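[1] Let's see this in three dimensions:
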Amino acid sequence: MSAIATPARQSTGGISARTVNRIVIYGLLALFALFYLMPLFVMLVTSFKTMDEIQNGNMLALPQAPTFAPWIRAWSEVCSGLTCVGMKGYFWNSIKMVVPAVIISTLLGALNGYVLTKWRFRGATLVFGLMLFACFIPFQSVLLPMATILGSLGRFGVKLQNVTGLTFGFGNPTVNLVFVHVVYGIGFTTLFFRNY
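    All right, here's what the predicted structure looks like:
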């Protein structure tokens, strides 16, 4: 019995079509990423320039004498409306609202996602479908009802304080915003955790 000799696969030494495709794909992705990140680059570079450099220089040029003065002025002196107290108060208000809203919404979404994944009850698909539907409601259509709810929560906090002496935070605008954003975010986080 003779063995049939098969020629060994020879490497051509050239670049395969798959490699060329990968180079083109990653090259285009890098180009699009640079194009997408260009406004961020311009914003950051411009924030370290003096006003003369901004008015007379090239928008993409690096600052000749980098300065933190615009950052310091924006943080402590910039005017918003009629007050000139800077952005620091608004920044900390945003942190006070975002951090609890994200943590609470994530925890509730994780619990909901776990329950909808592990516990098959009658109507589980309908409940998940309704939560999924909530993800596709445009935020602009929620703004007016949200403003109404925020006003109602403020009035509820005042009534609650008059009756019990406690508000549970419902008279505080930051707590009210956290509550509304938690409710709005539960659909998204449930979707993420159910499919995770």
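
[2] contacts and neighbour counts: CA atoms only from here.
    Fine.

[3] Quick one: residues contacting residue 42.
    Residue 42 sits next to 59-60 when contact means C-alpha atoms under 8 Å, 6 or more residues apart in numbering.

[4] I should have written residue 102 there, sorry.
    Going by C-alpha under 8 Å, 6+ apart, the list of residues near residue 102 reads residue 182.

[5] Which helix or strand contains it?
    Under DSSP states H and E, the secondary-structure element containing residue 102 is helix 88-118.

[6] How far off centre is the helix or strand following that helix?
    Once helix 88-118 ends, the next helix or strand along the chain (criterion: DSSP H and E) is helix 124-135. Here helix 124-135 shows a centroid-to-chain-centroid distance of 22 Å under the convention C-alpha atoms, centre = their mean, to the nearest Å.

[7] buried set for the helix holding residue 102?
    Buried residues in helix 88-118, counting neighbours by 16 or more other C-alpha atoms under 10 Å, are found at 97-98, 100-102, 104-116.

[8] With stretch 25-37 instead?
    By neighbour count, with 16+ other C-alpha under 10 Å as the criterion, stretch 25-37 contains no buried position.

[9] To compare with the earlier structure, here is another sequence to fold:
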Amino acid sequence: MSTTVSTPVPPKDATGQPVRLRQDKGRERFGLARTLRYVALVLGIMVVLVPVYVLFITSFKGAGDASPTRAWNLPETWTMQNWQDAWTALSPALWRTFQMVIPASIIAAFLGSLNGFVLARWSFRGANLVFTLILFGMFIPYQAVMIPLLQIFLDANIPSGVPSLILLHVIYGIPITTLIFRNYYMTIPHELVEASRVDGAGMLRTYWSVILPISVPSFVVVLIWQFTSAWNDFLFAVFFSSSQNGPVTLALNNLANGAMLQNYGVSMAGALFASLPTLVVYIILGKYFVGGLMSGSVKG
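    Here you go, the predicted model:
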């Protein structure tokens, strides 16, 4: 005895046309939204990569080939001379910038970590006021204090160049590093600090043995932030250094002013040299950056 399986017939409207199910409509809307997101993503990538394309191909053009009217064209003759000239001009400044950025980032991160721990887990009278005053430093425009700050450095006989820039970036890095570390330490269970107190550990011992080992995510965020901020700074470099002892941003500006009327390719190659270290930092540590930010975003 055979059993016949009937095929379900889709519902129809008054005109005899099949009625579209709600699931099909939802799938169609989802597909349209996803398509629009991809289109927006492609447009955003193009906006970012088009200038990079012009920058890259111009760095391989000769003096006669690099011009605004031929910016989109590939080089007629590919040359590495621009890169050699840019390296010769910028290599001393690149080394000075590393000497400035690395200690400035590490010192600011360590001081911000200490401040954040004390303000988050070692409460004292007036802690909120101190935290507010520290954060107030983030909102003071550099331009408003540049002249008096320069006079203070001159009166204190602080050498210009790398020493002055290290001190400046540490001072102006403390507010943002304190904020990031405090928000992260607020998410740490209070029982962890209390347990170390019960075991007889003081504030510094608790910080060094308990808090510091679990602070890696925030340190990654702060180091990336400070490294990028100090590396790309130009205003402090203009006021507190010269072309003989300044960072790469100042040297790049001098290179562009000297080569602009002769060869755009040298300026473009120099810009790529100057941006390469920050790009490498983001490639290596970028995947930890967002995670480190989110780890301290629960409480604040």
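
[10] Any idea what the TM-score comes out to?
    Aligned and superposed, the two chains score 0.71 in TM-score terms (TM-score structural alignment, normalised by the length of the first structure); 164 aligned residues with a C-alpha RMSD of 2.6 Å.

[11] ok, back up a step: the second structure: matching residues for the helix holding residue 102 of the first structure?
    Mapped onto the second structure with TM-score structural alignment as the criterion, helix 88-118 of the first structure occupies residues 91-121.

[12] mean per-residue distance, the matching stretch to the first structure?
    Taking mean C-alpha distance after the TM-score superposition for the first structure, the mean distance separating stretch 91-121 of the second structure from the aligned residues in the first structure is 1.5 Å.

[13] any idea how far residue 92 of the first structure is from residue 26 of the first structure?
    39 Å (C-alpha to C-alpha, to the nearest Å).

[14] what do you get for residue 16 of the first structure?
    For residue 16 of the first structure, the distance to residue 26 of the first structure (C-alpha to C-alpha) stands at 16 Å.

[15] again with residue 61 of the first structure
    When residue 61 of the first structure is compared with residue 26 of the first structure (using C-alpha to C-alpha), they lie 27 Å apart.

[16] Likewise for residue 156 of the first structure?
    As for residue 156 of the first structure, its distance to residue 26 of the first structure is 55 Å (criterion: C-alpha to C-alpha).

[17] quick one, helices of the second structure?
    Taking DSSP state H to define them, one finds helices in the second structure at 22-58, 81-121, 127-136, 142-155, 162-185, 190-198, 203-206, 216-232, 235-240, 248-259, 264-295.

[18] Is it possible to get TSV of the ones you listed that adds distance to residue 64 of the second structure?
    Rendered in TSV, the data for the helices of the second structure read as follows (distance: least, C-alpha to C-alpha, whole Å):
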stretch	distance to residue 64 of the second structure
helix 22-58	11
helix 81-121	12
helix 127-136	51
helix 142-155	40
helix 162-185	37
helix 190-198	67
helix 203-206	63
helix 216-232	30
helix 235-240	32
helix 248-259	13
helix 264-295	10
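
[19] Nearest approach to residue 68 of the second structure belongs to which of the ones you listed?
    When the helices of the second structure are ranked by proximity to residue 68 of the second structure, the top entry is helix 264-295, at 9.0 Å, counting by C-alpha to C-alpha.

[20] From the contact counts, what lies against that closest one?
    Under the contact criterion of 3 or more C-alpha pairs under 8 Å, 6 or more residues apart in numbering; DSSP states H and E, the helices and strands touching helix 264-295 of the second structure comprise helix 22-58, helix 81-121, helix 216-232, helix 248-259.

[21] what do you get if the cut-off is 10 Å, keeping everything else the same?
    The elements that helix 264-295 of the second structure packs onto, with contact taken as 3 or more C-alpha pairs under 10 Å, 6 or more residues apart in numbering; DSSP states H and E, are helix 22-58, helix 81-121, helix 162-185, helix 216-232, helix 248-259.

[22] Dump those into CSV; add distance to residue 290 of the second structure as well.
    As requested, those are exported to CSV (distance: least, C-alpha to C-alpha, whole Å):
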stretch, distance to residue 290 of the second structure
helix 22-58, 19
helix 81-121, 17
helix 162-185, 12
helix 216-232, 8
helix 248-259, 27
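
[23] isn't residue 65 of the first structure right up against residue 47?
    No. At 11.7 Å, residue 65 of the first structure and residue 47 do not qualify as touching, with contact defined as C-alpha atoms under 10 Å.

[24] More neighbours: which of those two?
    Between residue 65 of the first structure and residue 47, counting by other C-alpha atoms under 10 Å, residue 47 is the more crowded of the two (18 against 9).

[25] any idea what that one aligns with in the second structure?
    With the correspondence set by TM-score structural alignment, residue 47 of the first structure lines up against residue 59 in the second structure.

[26] Spatially nearest residue to that match (excluding sequence neighbours)?
    The spatially closest residue to residue 59 of the second structure, leaving aside those adjacent along the chain, is residue 265, at 4.1 Å (C-alpha to C-alpha, 6 or more residues apart in numbering).

[27] any idea what the one you found aligns with in the first structure?
    Under the alignment defined by TM-score structural alignment, residue 265 of the second structure corresponds to no residue in the first structure.

[28] For residue 265 of the second structure, list the residues it contacts.
    Residue 265 of the second structure makes contact with 55-67, 79-83, 85-86, 256, 259, 271 under the criterion C-alpha atoms under 10 Å, 6 or more residues apart in numbering.

[29] Report the buried members of these.
    The neighbour-count criterion (16+ other C-alpha under 10 Å) marks 55-63, 65-67, 81-83, 85-86, 256, 271 among the contacts of residue 265 of the second structure as buried.

[30] What separation is there between the match of residue 47 of the first structure and residue 77 of the second structure?
    For residue 59 of the second structure, the distance to residue 77 of the second structure (C-alpha to C-alpha) stands at 12 Å.

[31] Equivalent analysis for residue 57 of the second structure, please.
    11 Å.

[32] Residue 256 of the second structure too?
    22 Å.

[33] what do you get for residue 41 of the second structure?
    Note on residue 41 of the second structure: its distance to residue 77 of the second structure, by C-alpha to C-alpha, is 34 Å.
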